[in-house]
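**Q** Here is the input, now give the coordinates:
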Amino acid sequence: MSWIDIGALEDIPLRGARTIKTALGCVAVFRTGAGEVFAASDRCPHKGGPLSEGIVHGQSVTCPLHNWVFDLNTGAAKGEDGSIATFPVRVESGRILLDAAELTARSAA
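**A** The predicted structure is shown next:
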């Protein structure tokens, strides 16, 4: 894996998200209420809603447009036919690291 530093953990509020722009599209980086960090495509496959503006609850995010719920571990839509891309992410010394190799291996949007 090829890890890149994308920012400080404290820059993302609990139950919040931030986006990063990549050559393949925007990736949303989510922080759960328990402080876990996940990275996924920022675009809902249903109507293209910005998932970074959705509600983070547990290890899921709800699209702000039509309430589709996505599992941040797998990207699968709960109760719907669809999914989003997820990307390996980790936290080291308060910094968020994203696997750049995964971003180049598949499309984020």
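**Q** alpha carbons only for contacts and neighbour counts from here, please
**A** Fine.
**Q** just the helices in this protein please.
**A** 100-105 (DSSP state H).
**Q** Tell me which stretches of this protein form strands.
**A** Under the criterion DSSP state E, the chain contains strands at 3-8, 16-22, 25-31, 37-41, 55-57, 60-62, 69-71, 86-87, 89-92, 95-99.
**Q** Now these in TSV, please, with extra columns for distance to residue 106 and mean neighbour count.
**A** Putting the strands of the chain into TSV (distance: least, Cα to Cα, whole Å; neighbours: other Cα atoms under 10 Å) gives the following:
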stretch	distance to residue 106	mean neighbour count
strand 3-8	16	14
strand 16-22	12	17
strand 25-31	11	23
strand 37-41	11	25
strand 55-57	25	19
strand 60-62	22	24
strand 69-71	19	23
strand 86-87	10	24
strand 89-92	15	15
strand 95-99	12	20
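**Q** Following up with a second sequence; could you model it the same way so I can compare the two?
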Amino acid sequence: MNWIDIGHIEDIPLRGARVVKTPAGCVAVFRTGPDQVYAVSDTCPHKGGPLSDGIVHDRKITCPLHNMVFDLETGLSQGIEKEQIATYPIRVEDGRLMLNGESVGKRSAA
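**A** Reported below is the predicted structural model:
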């Protein structure tokens, strides 16, 4: 796998996010715990809102435009309307955030 160093885990506050711009579109990286991170598409499929501006709670993100909740592990929405956002492999290695470049590269351009 092609892992890309995108910064230090401390660059993202707890329950915060950072946006990584890629040629295929923006990826939101969320920190839900001291060493727990998730990478997902930054765009809500329902209203196009920037999920990185949403509210992080537990292992979920709430869209800032219309309150749709997405599971950061699976990308699935909760509630009546079923939507899904792309998720990407990410890991923490010696305090560094490593995003899987191959999976991001397979995403369609935004």
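**Q** TM between them?
**A** Scored against TM-score structural alignment, normalised by the length of the first structure, the superposed chains reach a TM-score of 0.95; 109 aligned residues with a Cα RMSD of 1.2 Å.
**Q** quick revisit: pipe the strands of the first structure into CSV and attach distance to residue 107 of the first structure per row.
**A** What follows is the strands of the first structure, written out as CSV (distance: least, Cα to Cα, whole Å):
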stretch, distance to residue 107 of the first structure
strand 3-8, 17
strand 16-22, 10
strand 25-31, 8
strand 37-41, 9
strand 55-57, 23
strand 60-62, 20
strand 69-71, 18
strand 86-87, 10
strand 89-92, 16
strand 95-99, 13
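**Q** So for residue 79 of the first structure, which of the ones you listed sits nearest?
**A** strand 69-71 (8.1 Å; Cα to Cα).
**Q** what's the average per-residue distance for the closest one once overlaid on the second structure?
**A** Compared with the second structure after fitting, strand 69-71 of the first structure deviates on average by 0.3 Å (mean Cα distance after the TM-score superposition for the first structure).
**Q** Just list what that strand packs against, helices and strands only.
**A** Applying 3 or more Cα pairs under 8 Å, 6 or more residues apart in numbering; DSSP states H and E, one finds that strand 69-71 of the first structure contacts strand 60-62.
**Q** re earlier: quick one, which of the strands of the first structure is nearest to residue 77 of the first structure?
**A** When those are compared by Cα to Cα, strand 69-71 sits nearest residue 77 of the first structure, at 4.4 Å.
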